[in-house]
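A.B. asks: Predicted model and sequence follow; I will ask about them next.
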Amino acid sequence: MTEAPRETRVLEAVVSLVDSLLDDFDLVENLTDLTHRCAALLDVDAAGLLLADPHRRLHLMAATSEQSSDLELFQLQAEEGPCLDCFAGGRPVSVPDLPLQADRWPRFVPAATEAGFASVHAVPMRAAGTVLGALGLFGADTGDLNEADLLVAQTLAHVACVAILQDHAPTPATVVPRLQTALTSRVVVEQAKGFLAERLHVSVENAFGLLRGYAQTHHVHLTAVARDVISDPDARETILSTIGASTAPSA
C-alpha cells in the first residue's frame, strides 16, 4: 500500500493528539505518543521531552527509547546541551553536525556521538510567556531540519503544552501546579518501570512497554497502573500475573 503524503500524516497526527485531549487522557502516555510521532514524521531517529519544575529545573518527561532517554538525562547531569540552551534562551536550537560543536558542549557531544547521533535539534515549549521545557530531536545522520520540519516540531511542542495545561487558559498562576502534577506522574511511572524490570528480569525499556501495553489493553491510565504497581499489593499481583503470562515463552 502506498504511504500517505507527509502532509496528510502530519495532519492525522495532530488531529489524533488533539482529539485525545478532548477526552479522558493520561498525560505521560500522551506525551510519550507525541515523541514517537515526532520520530516518525520528522527527519530524525529519536526524540525526548524535558519539562521544568517550579524551580526551573528540567526533568525527563517522555522519550522514544532508553537511548534517547539516557542522552536527555546526560544533558541534565552534564548541565550542557541543545535542550538546555533551547530552554534557557526560549528559541529553537539546530545543530546539523554535532562534532563541530565539541567546544560548545565538550561533554555532551562525545556522549551523543557514542550513542549514534550526528545531529540534534530542540524546540521550546511555551505557554503564558513561560518556557515550560524543550523537545529534543536526535538524528543518526548530519543535516539541518528544513523549515517544514521545524514547523511540525514546534506544532507538536505546542500540543504538548496544551496537554500539560489543558482545562483552562494558562496563566502564570496555573502553570506551576500543573507542571508539578505532570512531574509527579512521571516519577510514579519511572518507579513502576524499575520495579517491573527487576521483578520480571527484563530491561527498563521492555518494562515500560509492558506497562503501556497493560494500560492500553485494559483501557486505564498508564499513571494509574504505575501507581497500583508501586502502592497497591493486590492490584500489583494481578498486574504482574497478567504481564507475566504475556511474557512467558510459548510451549
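C.D. replies: Alright, I've got the coordinates.
A.B. asks: can we go C-alpha only for contacts and neighbour counts from here?
C.D. replies: Noted.
A.B. asks: Going by residue numbers, what spans are helices in the protein?
C.D. replies: Using DSSP state H, the helices found in the chain span residues 6-21, 27-41, 66-78, 82-89, 108-114, 147-165, 172-200, 204-217, 222-231, 233-247.
A.B. asks: so which of those comes closest to Gln101?
C.D. replies: Gln101 lies closest, by CA to CA, to one member of the helices of the chain: helix 108-114, at 7.0 Å.
A.B. asks: can you give me how far the closest one is from the chain middle?
C.D. replies: Helix 108-114 sits 20 Å away from the centroid of its parent chain (CA atoms, centre = their mean, to the nearest Å).
A.B. asks: so what does it touch, helix or strand wise?
C.D. replies: helix 66-78 (3 or more CA pairs under 8 Å, 6 or more residues apart in numbering; DSSP states H and E).
A.B. asks: Just want the angle from the helix it packs on to helix 82-89.
C.D. replies: 50 degrees (axes from the mean of the first three to the mean of the last three CA atoms, to 10 degrees).
A.B. asks: Can you give the contact residues for helix 66-78?
C.D. replies: For helix 66-78, the external contacting residues (CA atoms under 8 Å, 6 or more residues apart in numbering) are 46-48, 50, 58-60, 62-63, 81, 83-84, 107-108, 111-112, 115, 136, 138, 204-205.
A.B. asks: Drop anything exposed from those residues.
C.D. replies: 46-48, 50, 58-60, 62-63, 81, 83-84, 107-108, 112, 136, 138, 204-205 (16 or more other CA atoms under 10 Å).
A.B. asks: how about the residue nearest the centre of the chain, what does it touch?
C.D. replies: Nearest to the mean C-alpha position of the chain, by CA atoms, centre = their mean, lies Ala62 at 2.1 Å. Contact analysis of Ala62 by CA under 8 Å, 6+ apart lists Val28, Leu31, Thr32, Thr35, Gly48, Leu49, Leu50, Ser69.
A.B. asks: Put this next to the first one:
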Amino acid sequence: MDRRHREPLWRAIAAPADVEGRRDSWAQTVCLACVETLSHVDAATLALRDSSHAEEVLGASDSWAADLAELQYTVGEGPGVEAFTGGDPVLVPDLSVEQVRWPGFAQVALAEGAMAMFGFPLRFGAIRLGTLELYRRSIGGLPRDELRDVALAADLGAAALLRHARQAEEAGQTFVPDPVRSFHDVNIATGMLAAQLRISLDEAFIRLRAHAYSRNRSILDVARDVLGRRIILNEFAE
C-alpha cells in the first residue's frame, strides 16, 4: 500500500478526540478509514476493554460490524477477545475452520456472513486498552503490507486514546467517548442479579451470559429485559 492510500487512515488516527454530542466520533472515523484504506477489509470496529464484562464499542463502520462485536461480548470468545487477553494479533483468514476453537462464536458469526476476522490489541507498552477488529465477508487473509499497516494503526490508535484522555484531564474534563454500542445496561443488570441472589458480580455475569447463550439471544437484550422487569430474577438462580 503506498503512502497516498494510507493517508486517510493516518489522518483519522491523528484527529482530535470526540466532540460532545456527536456520533461521528474519533473511533468511528478510524473504523471508516480502515474500510476505505484497506482493500481486503469489509468492516471494522474499535472497542475499549477492561475485562471479560467491561467493554464499550467506541466505533463501528456499520451495524453489521457492531452486531459481530456484540456477539463476541455475549459468548465471551472470538478473535477480539483473544487478541485482548493474549496481547497479540489474532488472524483468522477462514472462520469456518475455527468452530472447535470458538464453538459459541464461529457458527453464529458465519451465519451472519463473517468469513474472516482479524483482531489487533490496542496496547501501549504493558497497558492494554482494547481492540481494533477487521471483518471480511469472504475467506482470505490480509496482504503483508496491510497487516503491517493495521498493526501500526492499532499501536498509534492506543497512543491516541491515551493522548485524548490526558488532554481531557489537563482541561479538567472527563474523557468519556460516545460509544456506538454500549454494554452499560449489562453492568447494571449484573449488579441487580448479584444483589438479589447474593452472589458475586462475576458469578452474576456468568449466569446472565449463560441465560442469553442458552436462548440464542444477545446478552444486552437479556440485560434490558432484567432492567425492565420482564424477566424474573429467580430464573437465574441455580
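C.D. replies: On my side now, so go ahead. Note that this is a predicted model, so its numbers are computed, not measured.
A.B. asks: What does the TM-score come to for these two?
C.D. replies: Here the TM-score for the pair of chains, by TM-score structural alignment, normalised by the length of structure 2, is 0.64; 176 aligned residues with a CA RMSD of 3.1 Å.
A.B. asks: follow-up on the earlier one: same list (the helices of structure 1) but as JSON lines, adding distance to Leu100 of structure 1.
C.D. replies: Listed next are the helices of structure 1 as JSON lines, based on distance: least, CA to CA, whole Å:
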{"stretch": "helix 6-21", "distance to Leu100 of structure 1": "31"}
{"stretch": "helix 27-41", "distance to Leu100 of structure 1": "23"}
{"stretch": "helix 66-78", "distance to Leu100 of structure 1": "17"}
{"stretch": "helix 82-89", "distance to Leu100 of structure 1": "13"}
{"stretch": "helix 108-114", "distance to Leu100 of structure 1": "9"}
{"stretch": "helix 147-165", "distance to Leu100 of structure 1": "21"}
{"stretch": "helix 172-200", "distance to Leu100 of structure 1": "34"}
{"stretch": "helix 204-217", "distance to Leu100 of structure 1": "31"}
{"stretch": "helix 222-231", "distance to Leu100 of structure 1": "40"}
{"stretch": "helix 233-247", "distance to Leu100 of structure 1": "44"}
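A.B. asks: For Val131 of structure 1, find the nearest of those helices.
C.D. replies: When the helices of structure 1 are compared by CA to CA, helix 82-89 sits nearest Val131 of structure 1, at 6.5 Å.
A.B. asks: okay, that closest one sits on what stretch of structure 2?
C.D. replies: Per TM-score structural alignment, the counterpart of helix 82-89 of structure 1 in structure 2 is residues 79-86.
A.B. asks: Quick check: buried residues in the matching stretch?
C.D. replies: By neighbour count on 16+ other CA under 10 Å, the buried set for stretch 79-86 of structure 2 is Pro79, Gly80, Val81, Glu82, Ala83, Phe84.
A.B. asks: Need the residues you listed in CSV (columns: distance to Tyr73 of structure 2).
C.D. replies: Compiled in CSV, those are given as follows (distance: CA to CA, whole Å):
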residue, distance to Tyr73 of structure 2
Pro79, 11
Gly80, 9
Val81, 8
Glu82, 12
Ala83, 13
Phe84, 12
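A.B. asks: what separates the alignment partner in structure 2 of Leu100 of structure 1 from Gly76 of structure 2, distance-wise?
C.D. replies: In structure 2, the residue matched to Leu100 of structure 1 (TM-score structural alignment) is Val97. As judged by CA to CA, to the nearest Å, Val97 of structure 2 and Gly76 of structure 2 stand 19 Å apart.
A.B. asks: same question, Asp42 of structure 2
C.D. replies: The spacing between Asp42 of structure 2 and Gly76 of structure 2, counted by CA to CA, is 23 Å.
A.B. asks: now Pro93 of structure 2
C.D. replies: Distance from Pro93 of structure 2 to Gly76 of structure 2, by CA to CA: 20 Å.
A.B. asks: Please apply the same query to Glu112 of structure 2.
C.D. replies: Glu112 of structure 2 sits 17 Å away from Gly76 of structure 2, going by CA to CA.
A.B. asks: Likewise for Gln99 of structure 2?
C.D. replies: Using CA to CA, Gln99 of structure 2 is found at 14 Å from Gly76 of structure 2.
A.B. asks: Please say which of the two ends up with more neighbours.
C.D. replies: Gly76 (18 against 14; other CA atoms under 10 Å).
A.B. asks: Contact partners for that one?
C.D. replies: Gly76 of structure 2 makes contacts with Ser52, as judged by CA under 8 Å, 6+ apart.
A.B. asks: Ile13 of structure 2 and Val226 of structure 2, how far apart?
C.D. replies: Counting by CA to CA, the gap from Ile13 of structure 2 to Val226 of structure 2 is 38 Å.
A.B. asks: Revised request: answer the last question for Thr37 of structure 2.
C.D. replies: In this view, Thr37 of structure 2 and Val226 of structure 2 are 41 Å apart by CA to CA.
A.B. asks: Leaving out chain neighbours, which residue sits closest to Gln107 of structure 2?
C.D. replies: Gln99 (6.4 Å; CA to CA, 6 or more residues apart in numbering).
A.B. asks: what sits against the one you found?
C.D. replies: Listed by CA under 8 Å, 6+ apart, the contact partners of Gln99 of structure 2 are Phe105, Ala106, Gln107.
A.B. asks: Could you do Glu190 of structure 1 as well?
C.D. replies: Applying CA under 8 Å, 6+ apart, we find Glu190 of structure 1 in contact with no residue.
A.B. asks: Try it again at 10 Å.
C.D. replies: Applying CA atoms under 10 Å, 6 or more residues apart in numbering to Glu190 of structure 1 gives the contacts Met61, Thr184, Val204, Ala207, Phe208, Thr223, Ala226.
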